[in-house]
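# here is my input, please return the structure:
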Amino acid sequence: MQNSATPTHCPYCALQCGMNLTPAPEGTVEVSERADFPVNRGALCGKGRTAPAVLSSRVRLTSPLVRSEGTLVPASWEEALDRIAENVVRTRTEHGPDACGVFGGGGLTNEKAYTLGKFARVVLGTSQIDYNGRFCMSSAAAAGIKAFGLDRGLPFPLEDIPKTGCVILVGSNLAETMPPSLRFFHELRENGGTLIVVDPRRTKTAEQADLHLAPRPGTDLALALGLLHLVVAEGRTDEEYIRERTTGWEDARAEALAHWPEYVERITGVAVPELREAVRMFCEPENAMVLTARGPEQQSKGTDTVGAWINLCLATGRAGRPLSGYGCLTGQGNGQGGREHGQKADQLPGYRKLDDPAARAHVAEVWGVDPDSLPGPGRSAYELLDALGTDIKSLLLMGSNPVVSAPRAAHVEERLKSLDFLAVCDVVLSETAALADVVLPVTQWAEETGTTTNLEGRVLLRRQAITPPEGIRSDLEVMHELAGRLGVEKGFPTDPEEVFEELRRASAGGVADYSGITYRRLVEENGVFWPCPAATAEEPDDGEDSALDAPPEDVEPLGVHPGTPRLFLDRFATPDGRARFVPVAHRATAEEPDDAYPVLLTTGRVVAQYQSGAQTRRVDELNAAAPGPFVELHPRLAARLGAAEGDPVAVVSRRGRAVAPARITTGIRPDTVFMPFHWAGEGRANTLTNPALDPTSRMPEFKSCAVRLEAVATPGGVPSSPRP
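I've put the predicted structure just below:
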């Protein structure tokens, strides 16, 4: 590869921050500022700055591994791939194609996600495919489709945030999850706008807010309905907008009026004066936004909760207008693109529905198969994991670590162990990979080219900066080799640009239409927002050059669609062009506190670790900043337990027990404890979490479950105190 700096993007969160990479000794790269990318303007968090550390052979996988007499041992690629193919054939022969499962990841590039969905349906013939992005923003996606007819994380670019008048940020701690994005909110306040943060904890983000609302976990739905009640009662609805651009208002209005402020205060713990102040701050400016994240979404009523916040935007005329709207802050690096192109159980490329005959026909034609050969929708992520070892006998897992990240994680770990066969593709030996029968070492972000789609719906090109070590192959090569061994010789190219060209055709005419996007455009334009239909006239062909090369200066593309940075300005993506109010009512969480489990647990992230920690926990600098799990609790709760700062505390739910040091702070509600979910072992937060599913999105209820606290014996063998 070239020795000059390569412009590319961070491998972690959905900001997909721009960075430059320069080859460095020992096969790694040096990161430098890339100020031209508008999302981060050169700024990087610690994870982005240290991302090259995982390229080191000291922490990564360097050879295929196969299980021999209970132990994973190095093997050749031929042996490892043959073993996978043999076990797939055996599973299909003995149990049928749906006994083969596939589990993907929200960090896979669009090309990999597209190919994985195609591999599952064309090569394996299985309906049993989903991905960990189901745990990310599926509730927001479901609510957005109900209301707007289309789901894209943000329907506007981040650069619009500083220009609006007020932002309500619900269940997001951007200061730790996406630090470079916080500058947009600082600029909002510098411009005279206001920030309202909704979070049961006084996080670093909440400390930046003009108003912090701290509801009891699992009550965000009631909070949104209470705010809408006050909007109606105070005459702050936009009647002209409601009449001209929406449907269904009367039913939604009736539900909101049933959630009067004092009732909402009893449910949420948020005082009525704070509710009134939030409504004033949101409604007085000409423009305003609501942004949600995992807090309201990772609930068994997450779709309805997000729908209530969308209703608040619609009632006040704050959607489909410049500098106003509802948006979802996607979490995973390619959480948006990862579900648009086929690795989700019910979707085909272009965000098409798998049970739509026209969609099946279109994609089948691109793939060169009979539409009737495509399986129907399969299980959602947790349901798929729960079926391992029963209906599903073998699993191919790519880019995910559910032993740490899945709800009721101890149960999921047992289900993985019960499989007849497990194959994992990863860059490190994660806790999940350690259970596998075959582990394949694959290329990383700096060693391969491919596209991702960030939280704005901006399609980006990550460019290869260095050559991968000898013996490492890409996920595309893995699927190509397996497809050949399983009797499908064509249709699984290893060149990512060739895959993207097919993806363009498969997505054409779909909701997420990428057909007008090319690698060349992504280089020249610093990303393109979907939907972007194909050009109205052919782009010029400059011969044999790669699309990554600059076109001749004297040739101008004609009729090229510019992409769509801002959605819904003229109409919504519904048949009649109107947004739909969806009436929703508050209901309790799936698991409320009781005498046996009197405290609520909520989970989240810390700035120095990412998701399951499989990669970041291998970086010395990040481990020094965040060395392990902890239990955050209020001083009153700590006093009842008899726990001091740093004392080990056991958190027990109906699903298991986790132990971690106490972190005592007044920044959390006295009825709530918080644990970050990045670690395995004794402090694994997801041992505790509840897999109760949202009926629409199938999102598990990560953000609220009932627990009790127990004192843990000190080194002298004496418990510090009985549980509260």
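
# C-alpha from now on. contacts and neighbour counts both.
Noted.

# just give me the longest helix of the protein.
Using DSSP state H, we find that the single longest helix of the chain is helix 77-95.

# what does that helix contact?
64-66, 97-100, 393-394, 421, 423, 438-440, 478, 481-482, 485-486 (C-alpha atoms under 8 Å, 6 or more residues apart in numbering).

# one more to line up against the first:
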Amino acid sequence: MSDFLKGFREREYQQNSEYLHETQCPFCSMQCKMNLHEDRSMQKTRYKVTPLKSDPVSEGRLCPKGIFSFKHALSSARLRTPMLKVEDSFVPVSWEKAYHWLSQKITSVQEKYGKNATSVYGSGALTNEKAYLLGKFSRVALETKYIDYNGRFCMSSAAGASNQAFGVDRGLTNPLSEIEDAECIILAGTNVAECQPTMMPYFRRVKANGGKIIVIDPRVTPTSKFADLHLKVKPGMDAALVNGMLKVIVDEDFIDHSFVEKYVEGGANLLAFARTIDLNEVERITGVAKDQIIEAARLYGKATTGMVFTARGVEQHAGGVNTVRNFINLVLMTGKIGKQGSGYGTITGQGNGQGGREHGQKTDQLAGYRSIEDMEARNHIAKVWGVKESSIPGKGVSAYEMFEKILEQEIRGMIVLGSNPVVSNPNTNLVKSALGKLDFLVVIDTLMSETAELADLILPGSTYLEEEGTMTNLEGRVILRKATKKLPGEARLDWKILCEISELLGKERFFSYTSSEEIFEELRQATKGGIADYAGITYKRIDEEKGVFWPCPSESHPGTPRMFVDGRFHHENGKARVTPIAHQYPKERIDEEFPLTLTTGRILQHYQTGVQTRITSELNKISEPFLEIHPTTASQIGLVDKEKARICSRRGEMTLKVKFSSGIREDTVFVPFHWEGKQSINQLTLPALDPQSKMPEFKACAVRVTALETEAVDSMTEVVNMSK
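Just a heads-up that it's a prediction; the model follows:
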């Protein structure tokens, strides 16, 4: 844009009392487009948000989080200047002083302990441009192998399963518009009605068309209430449940034999394995009645078209990859993929959970979903970056394991961008302890998160309203989010901060970008020929076409809304892969001391660790932390509804207000994870990791729940006995 046009628009803005900004919600993977209305006609500027009717994804809908999404970005609590910790207090400093301090810290640590003593921790909420740049920054500017991101806790198990089964990982194999064409839908471990509310109308159309919805969840949720069949499985027992369904599908011959023979590898082994499954045993270990398992299998097996969707409830386990593989086994053995209304999808949690895992934030990955251990991939990226292949570090460790490396003193410094690991990680007491041992912790963020409070240096970054960039939604549709507001105070664009730090380290020639679009142009080169190929996607195309689906290898390519339409998958032989999955159990089993299973999740009003939504009074006053428990279980313990109780695991304990629900299993309790400090449930969760994806076991650990009044009586009795 010319200086004249910029000046004209600025004058026009100053003359208007009302202004309309087109943007999109920063939260979940639907990435709903919306309008931000700014009314400056009164003494205090007023804002409100309305949905954009022309959005092909949201179709003109917003959820409560979206309606109030401007609150955190325009809050007086925004970080506006660099803050340096001096004697346990933060002191505002200039950018020059902040950068001088940081360059000295990085140089000192790397001179003493080596390049890998520094680390980077990213986010699934970053734009594609920032995710790509962060991967390049860590490997070229810092020259460290230690980079990972919070998406490790979101999509990694589904990503691993999809790569193994299909040879490619794109969240949904079909566009959202095809959901209504499915005769049967399986929603496994997902509460769409609360986590992705604007997606629900797609499923309502399935029912309007006469289709069936099956929900697999240990709890009754707004989503399960909508379903035709709810399988209330024990937490962590989903793979065994699928084995029961496979048994019925094989015995009653709902297999698409011609599809399996032509397009699937391993079908004979899986058929043989399924025949050995004992349905009575499946009923016993899953807690789901055999009749319900049979009904679910028949509904899905008989359907001509069907889709299976998984989410964190089945993925956030130490056996998450194999569990998702088993759900994909259902899809492939019935041939329900590659055609309209048939496919598989993982319902991405974070705003850019899809794009964030494609471009180099993961420790084992380079842009385009390339493996960092693949020599051809390394050579390609080295050429794009203008560096020697040998200078690109190898694979580091996953997100949680980085904190273990800090405790081992192998990592001495960390830069965190747009993430809050103090709340999002399992076993958060270990994470806090690790961060306290760092020689330096730098946080680039927009608000004072619980992680920022522990930092040595905070650098004020940018929100979705101030930065331009692309996001890739849950369908694999690449969309463009334009900047609409100026940065507050001395805050800077995140990507510019990374470039400026690179300049401090003498690497400015590799980071001389002048715009987000310029970064995207390099990303296009970097992804060309990769699994996630963005080479044919441009800002202009995205704008004109309202998003472009990857893979898109050239500008003449239309993009790929539906995957595998030719029956060819992304393995060398062109076939998909199925494999027998044995019954799986939670890594931590209940016992007399810890007789209940804790599972965690999200609620409608809040997003992830809550930093952006807890700042909104309208959302806070209708939500608070709670412990959901079955009334029968509660009565045995002596709990009172809406009173507080203590919940303990082998890693910690906390008190929470009790919420009775007859919809949850009697052997299970549920706590949302959006709160911090003493209200953070991740103090208790289990850090056991999936050996393939390194996903922690968030969704199942053994706990004990006790009434506070009972504890007080027991304590008094002990004192009396001692006095005797």
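
# show me which parts of the longest helix of structure 1 are buried, residue by residue.
Trp77, Ala80, Leu81, Asp82, Arg83, Ile84, Ala85, Asn87, Val88, Val89, Thr91, Arg92 (16 or more other C-alpha atoms under 10 Å).

# got those as a markdown table, with distance to Trp679 of structure 1 columns?
Output for the buried residues of helix 77-95 of structure 1, formatted as a markdown table (distance: C-alpha to C-alpha, whole Å):
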| residue | distance to Trp679 of structure 1 |
| --- | --- |
| Trp77 | 31 |
| Ala80 | 29 |
| Leu81 | 30 |
| Asp82 | 33 |
| Arg83 | 31 |
| Ile84 | 29 |
| Ala85 | 32 |
| Asn87 | 31 |
| Val88 | 32 |
| Val89 | 35 |
| Thr91 | 33 |
| Arg92 | 35 |
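
# Thr237 of structure 1: how many residues sit nearby?
Thr237 of structure 1 sits with 20 neighbouring residues when counted by other C-alpha atoms under 10 Å.

# quick one: the longest helix of structure 1 aligns where in structure 2?
Using TM-score structural alignment, helix 77-95 of structure 1 corresponds to residues 95-113 of structure 2.

# from the chain's centre, how far out does the matching stretch sit?
Its chain's average C-alpha position is 32 Å from that of stretch 95-113 of structure 2, according to C-alpha atoms, centre = their mean, to the nearest Å.

# what's the answer for stretch 238-257 of structure 1, then?
The answer for stretch 238-257 of structure 1 is 31 Å, by C-alpha atoms, centre = their mean.

# so that stretch corresponds to what in structure 2?
Stretch 238-257 of structure 1 lines up with residues 256-275 of structure 2 when matched by TM-score structural alignment.

# can you give me the helices in the stretch 101-250 of structure 2?
128-136, 156-166, 192-195, 200-208, 222-226, 238-251 (DSSP state H, counting those that start in this stretch).

# out of these, nearest to Val387 of structure 2?
Closest to Val387 of structure 2 of those, according to C-alpha to C-alpha: helix 128-136, at 10.9 Å.

# how about Ala387 of structure 1, what's its match in structure 2?
Correspondence of Ala387 of structure 1 to structure 2, assessed by TM-score structural alignment: Lys405.

# swap in Pro670 of structure 1?
Aligned against structure 2 by TM-score structural alignment, Pro670 of structure 1 finds its counterpart in Glu666.

# what's the answer for Glu284 of structure 1, then?
So, by TM-score structural alignment, Glu284 of structure 1 is matched to Lys302.

# Asp199 of structure 1 now?
Using TM-score structural alignment, the partner of Asp199 of structure 1 in structure 2 is Asp217.

# and Ala14 of structure 1, by the same measure?
With the correspondence set by TM-score structural alignment, Ala14 of structure 1 lines up against Ser29 in structure 2.

# which one is its match nearest to, not counting chain neighbours?
Closest residue in space to Ser29 of structure 2, ignoring its immediate chain neighbours: Gly351 at 4.2 Å, by C-alpha to C-alpha, 6 or more residues apart in numbering.

# ok so, going back, could you point out which of the helices of the stretch 101-250 of structure 2 sits nearest Ala296 of structure 2?
Of all the helices of the stretch 101-250 of structure 2, helix 238-251 comes closest under C-alpha to C-alpha, at 7.1 Å.

# now the most centrally placed residue in structure 2: how far from His359 of structure 2?
Central residue of structure 2 (C-alpha atoms, centre = their mean): Cys154, 3.4 Å from the mean position. As defined by C-alpha to C-alpha, to the nearest Å, Cys154 of structure 2 lies at a distance of 16 Å from His359 of structure 2.

# now Lys388 of structure 2
From Lys388 of structure 2 over to His359 of structure 2 (counting by C-alpha to C-alpha), the distance is 19 Å.

# now Phe309 of structure 2
From Phe309 of structure 2 to His359 of structure 2 the distance is 24 Å (C-alpha to C-alpha).
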